[in-house]
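1. Sharing a model prediction with you, sequence too.
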Amino acid sequence: MARKPDPGARERILAAASRLFFEHGVRAVGLQQIIDACGCGKNLLYREFGSKDELVAAYLERFACDWQILLEEATEAAPQDPAGQLAEIVERVAVRAGGNGFRGCALSNVHAEFPDPDHPLHRYVVDHYAARLATLRDIARRTAAREPDALARRISLIIDGINTNAGILGGDGSLTAAVAFAREAITVATAPPQGAADSPAGR
């Protein structure tokens, strides 16, 4: 008798794998652990994911989707204010990093586990970070910043600092300090040049 299709199998497998990968690291988790955690058979796992690398790629895509959701939330919170959007992005990153069990950026962790620059998972992470910086740059260029590229890089570094610090020390007071630092950096970057208000053009 043919086995009935299980439409929720892929998501169950991915959810179990994501939890294990995030808690223990990708290389430390074997496929049998994932099979045991989600209660599926080996054949079902390989039907949904042809290899462990394919499963890890789906895990990374899940976190990349979370980043897109975060961007949408920041845009909705400050729809006509690109400077405000940058601040909202940092604040939302800090909120997520302050959650229980946070172990750093999943993509950065995978990058550290796959140092070979030719490995597809390594390239995926590099491409994601490049795309993230490009998105921040696009937003920064819509602000009044005189050097939007520099502002985007500062925001990117603050995000990385939040993820790294929270992954090691947990959600301590440094998260609040990081958000305040980001807001200060945005304010300084978008402030009119000194003396502009007193110039003929500023009157």
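-> Arrived safely.

2. contacts, neighbours, all on C-alpha from now
-> Fine.

3. Contact partners for the most centrally placed residue in the chain?
-> Nearest to the geometric centre of the chain sits W67, at 4.9 Å (CA atoms, centre = their mean). Residues near W67 by CA atoms under 8 Å, 6 or more residues apart in numbering: none.

4. buried sites along the strand or helix carrying it?
-> Here W67 is covered by helix 52-77, with elements defined by DSSP states H and E. By neighbour count on 16 or more other CA atoms under 10 Å, the buried set for helix 52-77 is 52, 55-61, 64, 67, 70-71, 73-75.

5. Over to stretch 121-128?
-> For stretch 121-128, burial by neighbour count (16+ other CA under 10 Å) applies to 121-126, 128.

6. Out of those, flag the one nearest to A152.
-> Minimum separation from A152 among the buried residues of stretch 121-128 (CA to CA) is found for H128, which lies at 15.2 Å.

7. Disregarding residues adjacent in the polypeptide, which is nearest to the closest one?
-> Nearest residue to H128, sequence neighbours excluded (CA to CA, 6 or more residues apart in numbering): A64, at 7.5 Å.

8. Now do that neighbour against A77, distance only.
-> 20 Å (CA to CA, to the nearest Å).

9. D127 now?
-> D127 is 27 Å from A77, where distance means CA to CA.

10. Next one for the comparison:
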Amino acid sequence: MPGDNNIDQTIKRDDATPPRAAEKILGVARELFYRQGIRAIGVDEIVKRAGVTKPSLYRSFSSKDELAASYLRGYDLEFWGRFDEAVAAHPGDPRAQVIAFLTRVGKRTQMSGYRGCGMTNAVVEYPEAGHPARVVSEENKRELRRRLRAMAAEMGAADPDTLGDGLLLLIEGAYISGQLFGAGGPAQSVARNADLLIGASLAR
């Protein structure tokens, strides 16, 4: 699976009883979008698998684009949940925080059915600026870049922006190579390569 938490958390709840149809739709869309791509999956397939009607989908989501954006907002929450867990596990040690996060990334890339980062995949699928799915994904990547640069500065790097960007490139490379090579591929060593990059940057 693309994340460790339940996608249901992305549904806004106005009372104690969540909209059951919306939960089903988003859960099915999440699985299909991640496994097969957003453009490849039509609304008819989603409602069929969710066991709901098409009007039910459009009562919860104004369009397929909005459904895709909702899926990615949930993905975003899960991503930062994992990132923040790594940070919290190593207070005051940004190098260890980055390595802890990338260790988990490396392990996920070795899992059967791994399809990389849903955000990265969405950006590739939707090159047009302003598309709802692309907007959510771009915001995630920009924030990740900002955080990595800030963490590089905390490490004392002479050129923190370059180090932060280098770490981002390693992460994105792991997402893609994990899909290309699967188990035993280069993505399994992303944490080790990040540590080497950090060490070389700090040694200057």
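-> Okay, I see it. A quick note: this is a predicted structure, and the numbers were derived from the prediction, not measured.

11. wait, doesn't L67 of structure 2 sit right on F61?
-> Yes: applying CA atoms under 8 Å as the test, L67 of structure 2 and F61 come out as touching, 5.7 Å apart.

12. residues near the counterpart of V179 of structure 1 in structure 2, how many?
-> If you follow V179 of structure 1 across to structure 2 using TM-score structural alignment, you land on A191. Other residues near A191 of structure 2 come to 24 when the count uses other CA atoms under 10 Å.

13. Please list all residues in contact with A191 of structure 2.
-> Contacts for A191 of structure 2 (CA under 8 Å, 6+ apart) come out as 99-100, 102-103, 106.

14. mind listing the helices for structure 1?
-> Counting by DSSP state H, structure 1 has helices at residues 9-24, 31-38, 42-48, 52-77, 82-97, 106-113, 120-140, 148-169, 174-190.

15. quick one, which of those is packed in tightest?
-> Mean neighbours per residue, mean count of other CA atoms under 10 Å, is largest over the helices of structure 1 for helix 82-97, with a mean of 21.

16. what's the mean deviation for that helix versus structure 2?
-> Compared with structure 2 after fitting, helix 82-97 of structure 1 deviates on average by 1.5 Å (mean CA distance after the TM-score superposition for structure 1).

17. what stretch of structure 2 lies opposite that helix in the alignment?
-> Going by TM-score structural alignment: helix 82-97 of structure 1 matches residues 94-109.

18. Check stretch 125-138 of structure 1 too.
-> Counting by TM-score structural alignment, stretch 125-138 of structure 1 corresponds to 137-150 in structure 2.

19. how close does that stretch sit to structure 1?
-> Using mean CA distance after the TM-score superposition for structure 1, the mean distance for stretch 137-150 of structure 2 is 1.4 Å.

20. Need the residues that contact that stretch.
-> With CA under 8 Å, 6+ apart as the contact definition, stretch 137-150 of structure 2 has outside contacts at 72, 76, 119-120, 122-123, 160-165, 167-168.

21. can you list the residues you listed in a markdown table and add distance to A152 of structure 2?
-> Shown next, in a markdown table, are the contacts of stretch 137-150 of structure 2 (distance: CA to CA, whole Å):
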| residue | distance to A152 of structure 2 |
| --- | --- |
| L72 | 27 |
| D76 | 22 |
| M119 | 23 |
| T120 | 22 |
| A122 | 27 |
| V123 | 26 |
| P160 | 5 |
| D161 | 7 |
| T162 | 9 |
| L163 | 6 |
| G164 | 6 |
| D165 | 9 |
| L167 | 9 |
| L168 | 11 |
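
22. Out of the residues you listed, which is nearest to G199 of structure 2?
-> Using CA to CA, L163 comes nearest to G199 of structure 2 of those, at 10.3 Å.

23. Alignment lookup: the closest one to structure 1.
-> Checking with TM-score structural alignment, L163 of structure 2 has L151 as its match.

24. gap between its match and D160 of structure 1?
-> Remark: distance between L151 of structure 1 and D160 of structure 1 (CA to CA) = 14 Å.

25. same question, D172 of structure 1
-> Per CA to CA, D172 of structure 1 is found 16 Å from D160 of structure 1.

26. what does C105 of structure 1 give?
-> The gap separating C105 of structure 1 from D160 of structure 1 is 8 Å, by CA to CA.

27. and if you look at G104 of structure 1?
-> Distance, G104 of structure 1 to D160 of structure 1, by CA to CA: 9 Å.

28. One more: A140 of structure 1?
-> Distance of A140 of structure 1 to D160 of structure 1, computed by CA to CA: 17 Å.

29. D149 of structure 1 now?
-> Per CA to CA, D149 of structure 1 is found 17 Å from D160 of structure 1.

30. ok now do the residue nearest to E23 of structure 1 when sequence neighbours are not counted, which residues does it touch?
-> Distances taken as CA to CA, 6+ apart place R103 nearest to E23 of structure 1, at 7.1 Å, with adjacent residues excluded. Residues in contact with R103 of structure 1, defined by CA under 8 Å, 6+ apart, are 22-23, 166-168.
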